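Asks: show me how the following folds:
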Amino acid sequence: MQLEVNVKQSLALKMTQEMQQSLQVLQMSAVELQASLAEKVSENPLLNIEYQDHQVDFKKIEKMALLKNHSGSATSVKHISEDYLHTKRPVSQDVEDIEKYLVEQIPSNVDLSDIEKRVLLFYINNLDESGYLDVALDTAADKFGVEIESAEKVLRLLHTFEPAGIGARSLKECLLIQMVETYSETCLPYRIVAHHLDDLAQGALKKIAVLCKVPKAEVQAAVDFIRTLKPKPLQEVASSAVEYVIPDIIVDEVGGEWVVSVNRKHIPTISINEYYAHMMKECDDETKKYLKTNLKDASILIQGLEQRDQTLYRLARLLVEVQASFFEKGLTALKPMRLKDVAELLEVHESTISRAVNSKYIQTPFGVFKLQALFAKGFLNTEGQTESTSHIKARIKEIIESEDSRKPYSDQKLAAILKEENVHISRRTVAKYREELLISNSAKRVRYS
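Replies: You can find the predicted model right below:
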């Protein structure tokens, strides 16, 4: 047996603690960063945190983030003032506990036995997240030893509670419950839901008109009303957390020039606690080791925050250059752009741009968008120009909005219209984009006046 020694040379990138911290901080959204900083401060005595509005020294950042002008035209970037830091975001509201809300509606004047009250509570406790009853009547009857008629009586009582449709066992029953107090069983909306719900789902209004022996215009009016009903009773009152959307980058036009900033308004200031830093000169070796470790961690964290600002700032400046038409005209003018292309222009790794884009939002004159929305896919049209999928989707939506609702365009017709505009995509691609826009097919878009 012979023993051989082979020497092989290879290159490997070793992630330092500083690099790991910087990448972690870069990947966080503003909300996640707030929570992370609060946790870091609670663990590290050498960290100070200040919860107050403050400005970032963008002159310092701009020096660190000197960017080559790749487009050949200069883009003016200035520090943004407090007046332009308006953040539009949803406001969360506390909603009463659903079970408590329903229990409080149990009428005192209704003659319910103790067993029936228990059945009612059983129903309330077995509603799914949409408000539908998630248990069969015979199951409730067997569990509490009551007749099926008694179990059904209790369910009918639950059906009188708010929100309308609560306790329904199907979509049909949910819609009928919402109409029962206002409409009779002979009215057209009630009849359509009770007997032609499948046809309604298919948009077969002509068929419904024939079966119900009424004009198509009456069917259209009835369908319009049915669509105002709630298919999920709890969809508007269910208690749910609302995620705040805080833009990480703000782009605004001031005096004819684009103003770009990294939004630090909602992120607290982190600094070194000088008292503990000075203690290292006088404390024992064990304490000194502990403080040194924490000082290093604090310094790395602060460095990571500065690196995050630098990367987002450089990215924002480049976006204003590359996607100038988007900032002037909106999504319809968005150009195709890849993470790889941006990474090459900024001379960083593609994964760095991916982390910078992750869970980030940008505020523009046209609203707040996910940063990922600016990285659009695309392809060449017949004139050799690149069209983005976002632009094509926006155009499809525009065409459909301007169509004659009595004769909606088919997907084939939409493809033909786009072809006339030098955009060649198949009918299947049009259908795919239309569905992604949550727009129904032509059969379901038709209206009868």
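Asks: CA only for contacts and neighbour counts going forward, please
Replies: Will do.
Asks: quick one, strands of this protein?
Replies: Under the criterion DSSP state E, strands of the chain are mapped to 47-50, 249-254, 257-262, 269-272, 361-364, 367-370, 378-380, 386-388.
Asks: got the buried residues for the longest helix along the chain?
Replies: Secondary structure assigned by DSSP state H gives helix 285-322 as the longest helix of the chain. Residues 288, 291-292, 294-295, 297-322 are the ones in helix 285-322 that count as buried (16 or more other C-alpha atoms under 10 Å).
Asks: sequence B follows; please return its structure for comparison with A:
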Amino acid sequence: MKVGLHLGLGQHLTMTPQLQQAIKLLQLSTLELQQEVQSALDSNPLLELDDGSEPAGMSSEPHDSTPEAPDKAGETLDLDQRSDMPDQLPVDTAWDDIYVGSGSGTGGEPVDEDGDPIETRNAQAESLQDHLRWQLNLTPFNDTDRLVAEAVIDGLDSRGYLTVSLQELADTVQHWIDEVPEEDEILAVLHRVQQFDPPGVAARDLCECLLIQLGQRPAGTEGLAGAQCLLRDHADKLAAGDLPGLMRATRLSEAEIQQVMALIRQLKPHPGEGWAGPDDEKTLIPDVVVRKHNGRWRVELNPEAAPRLRVNSGYAAMLRRADSSRDNQFIRDHLQEARWLIKSLQSRHETLLKVATCIVEHQRGFLEEGPEAMKPLILRDVADEVGLHESTISRVTTQKYLHTPRGLFELKYFFSSHVGTSSGGEASSTAIRAMIKKLVAQENPRKPLSDNKIADLLQEQGIEVARRTIAKYRESLNIPSSSDRKRLL
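Replies: Predicted coordinates for the structure are as follows:
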């Protein structure tokens, strides 16, 4: 094979480390941003939180009385004018290729004084399985029964229901010990686990879940016997809302049926709710706050969600008097890294505020009147108005939340497609969903509105929506069909 040199033209996308960092910060949620900023504060001694107070600075008097040291404490340096610190790094380079981080972890993450990653110090929310295992450790079991109970706990889904059969539990235990437990023994262990907190956990179906919760109610509870009878022997009629059939089968009056139904509605169909994983337990912090002041809507960043950093002037002043080139290089590297992070954060704040302001301008009707006044809005509309790309708008609005007088909403909530009206205008799909929800809430439970009837009612308001569109919107709102919504009064 002959070796040769060939010249060719081509195009490829390249990004500087600064642009990569800016994009990364832009798409982070509030909690992720706080973790990123805290990690930077732990690893970079030249960064500090800007709380609005005067920088404390370090004593400018050097220990060896070097004449070149500055005379004033906390002397401000013109950091942006240093010729040895470039404004941009070459494209397709990495931070670690240019600057050495201060973290000592194997992956570059900051570590504590014991050498453990700082992230491992964050406490995690307790899961449902952890809560049940804690109770299991306090309950007397022999070795075989404990293994069965472990298998039961591992077989629960996020709702708290047991998703494996008794035979599958026996097969699981057989992998751990040679002895195969009997079905009666497995069932006995299951019943003991079903007495754990939360009530109704480890049930195999909805009726069993509700019966377990009823079994833990005081014996004198009104309607307890009737509720257990309905769930155990007449669940099909109960699900269908067959009031006359229930009255004939149980010989209970309508008032007694109402009392039983009120008791059943107090039960929790999904006992696993509230015990989700740590990711589902994160507290939502608004990134932007909108409030009305003097008749005008004002949009501002949430100070708690918009961390502000500054360069520690005391450490920066040491750059002029470093005793060795190694110290000098260490400070210079972290100073440039701090500058770029501050600029990226400032760019993120400005972009987020600009996009949120544009959204609020378009959706003033929602703030004044509610979801029914929502206007159609797509990413392109905001992108054209603020002069950014649609992909940037998508990053800005993902996992970013706006606090309004009507509640906390993700910025993506304010984007929706449009549906034509009889007058030639457009209606937001979000507004139509709100109208459907309002109509269903006001309907007669004995005669629920069908999808065709809802379409006719919206037609009277000038909104032309097909029946199948109504069905799609209704299902997205988790509203059952008219036949399933018919319930006992």
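Asks: quick one: TM-score?
Replies: With the length set by TM-score structural alignment, normalised by the length of the first structure, the two chains reach a TM-score of 0.77; 403 aligned residues with a C-alpha RMSD of 3.7 Å.
Asks: follow-up on the earlier one: the longest helix of the first structure: average distance to aligned residues in the second structure?
Replies: When the second structure is superposed, helix 285-322 of the first structure averages 2.2 Å from its matched positions, counting by mean C-alpha distance after the TM-score superposition for the first structure.
Asks: show me what that helix is packed up against.
Replies: Using 3 or more C-alpha pairs under 8 Å, 6 or more residues apart in numbering; DSSP states H and E, the elements in contact with helix 285-322 of the first structure are helix 17-27, helix 58-64, strand 249-254, strand 257-262, strand 269-272, helix 274-279, helix 339-346, helix 350-357.
Asks: can you state the direction angle for it and strand 257-262?
Replies: For helix 285-322 of the first structure against strand 257-262, the angle by axes from the mean of the first three to the mean of the last three C-alpha atoms, to 10 degrees is 160 degrees.
Asks: which stretches of the stretch 101-250 of the first structure form helices?
Replies: Applying DSSP state H, counting those that start in this stretch to the stretch 101-250 of the first structure gives helices spanning 114-124, 137-144, 148-158, 171-179, 188-195, 197-201, 205-212, 216-226.
Asks: neighbouring contacts of the last one?
Replies: If I follow you right, that is helix 216-226 of the first structure. Outside of helix 216-226 of the first structure, the residues within contact range by C-alpha atoms under 8 Å, 6 or more residues apart in numbering are 175, 188, 189, 200, 205, 206, 208, 209, 447, 448, 449.
Asks: now, which of the residues you listed sits nearest residue 259 of the first structure?
Replies: When the contacts of helix 216-226 of the first structure are ranked by distance to residue 259 of the first structure (C-alpha to C-alpha), residue 447 comes first, at 45.8 Å.
Asks: circling back to that earlier point, would you tell me which one of the helices and strands packed on helix 285-322 of the first structure is buried the most?
Replies: Counting by mean count of other C-alpha atoms under 10 Å, strand 257-262 has the highest mean neighbour count of those, with a mean of 21.
Asks: so that strand matches what in the second structure?
Replies: Under TM-score structural alignment, the match for strand 257-262 of the first structure in the second structure covers residues 296-301.
Asks: do stretch 359-370 of the first structure as well
Replies: The aligned range for stretch 359-370 of the first structure is 399-410, by TM-score structural alignment.
Asks: buried ones in the matching stretch, by neighbour count?
Replies: For stretch 399-410 of the second structure, burial by neighbour count (16+ other C-alpha under 10 Å) applies to 399, 400, 401, 402, 403, 404, 409, 410.
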